[in-house]
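[1] need a structure here:
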Amino acid sequence: GYADGYPRHAPTGTPVLVDGIRTRTVGTVSMDMLAVDLMPCPQAGIGTPVELWGKEIKVDDVASASGTLGYELLCAVAPRVPFVTT
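    Have a look, this model is predicted:
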């Protein structure tokens, strides 16, 4: 959610990758969570990898959907978020 640096203004439909399958956010981003449409990936469960931005989902695409810049999103990532770089 937005406490971890995900943009609070991200609209429904912002792209997300779940287990390698492109899907979208649904509803309002909350402080500590956000909802994702899992219809395209029924195999998803606890522990399934999710990419909010990275190799497939570009930070600038999420930023554009949210009316901001990718740099601002990267600077807002909270320390408690596992940040994987390759």
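[2] rest of the way, CA atoms for contacts and neighbours
    OK.
[3] which residues does the residue nearest the centre of the chain contact?
    Note on the chain: the residue nearest the mean C-alpha position is Leu52, at 2.8 Å, using Cα atoms, centre = their mean. Applying Cα atoms under 8 Å, 6 or more residues apart in numbering to Leu52 gives the contacts Pro15, Val16, Leu17.
[4] show me those residues that map onto strands.
    The members of the contacts of Leu52 that map onto strands under DSSP state E are Pro15, Val16, Leu17.
[5] the first one is in contact with Arg22, isn't it?
    Yes. In this structure, Pro15 is within contact of Arg22 by Cα atoms under 8 Å, at 6.8 Å.
[6] quick one more, to check against the first:
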Amino acid sequence: TPVYIEGRKTFTVGRVSMDMLYIDITNISGASISSDVELWGEHIPVDDVAEKSGTVGYELLCAISASKRVPVETIYG
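    Here you go, the predicted model:
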């Protein structure tokens, strides 16, 4: 699944486990545990993530907004 970190697109490694995932940062200089990671947004369309997951973007957005454990920040612009 694609993700965006430190100005570069890369991919997750393996499967999501509970609330954790692993990202290949081998060739991403400056990436660290404190780096922001875009799961979908400006650089990664939600429909691209959904396609890799075998679903549709609407389902991902509903699932994440329904979760009580994931803080959601909505940015209007």
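[7] need the TM-score from the superposition.
    Scored against TM-score structural alignment, normalised by the length of the second structure, the superposed chains reach a TM-score of 0.84; 73 aligned residues with a Cα RMSD of 1.3 Å.
[8] still on that earlier bit, across to the second structure, which of the contacts of Leu52 of the first structure hold up?
    Retained in the second structure by both residues aligned by TM-score structural alignment, their matches' Cα atoms under 8 Å are the following of these: Pro15, Val16, Leu17.
[9] name the nearest of these relative to Leu69 of the first structure.
    Pro15 (15.7 Å; Cα to Cα).
[10] trace that closest one over to the second structure, please.
    Taking TM-score structural alignment, the alignment pairs Pro15 of the first structure with Pro2 from the second structure.
[11] next one: Thr48 of the first structure
    Aligned by TM-score structural alignment, Thr48 of the first structure pairs with Ser35 of the second structure.
[12] what's the answer for Val62 of the first structure, then?
    With TM-score structural alignment as the criterion, the equivalent of Val62 of the first structure in the second structure is Val49.
[13] which residues touch its match?
    Contacts of Val49 of the second structure by Cα under 8 Å, 6+ apart are Thr1, Pro2, Leu39, Trp40, Gly57.
[14] before I go, just wanted to say thanks for your time.
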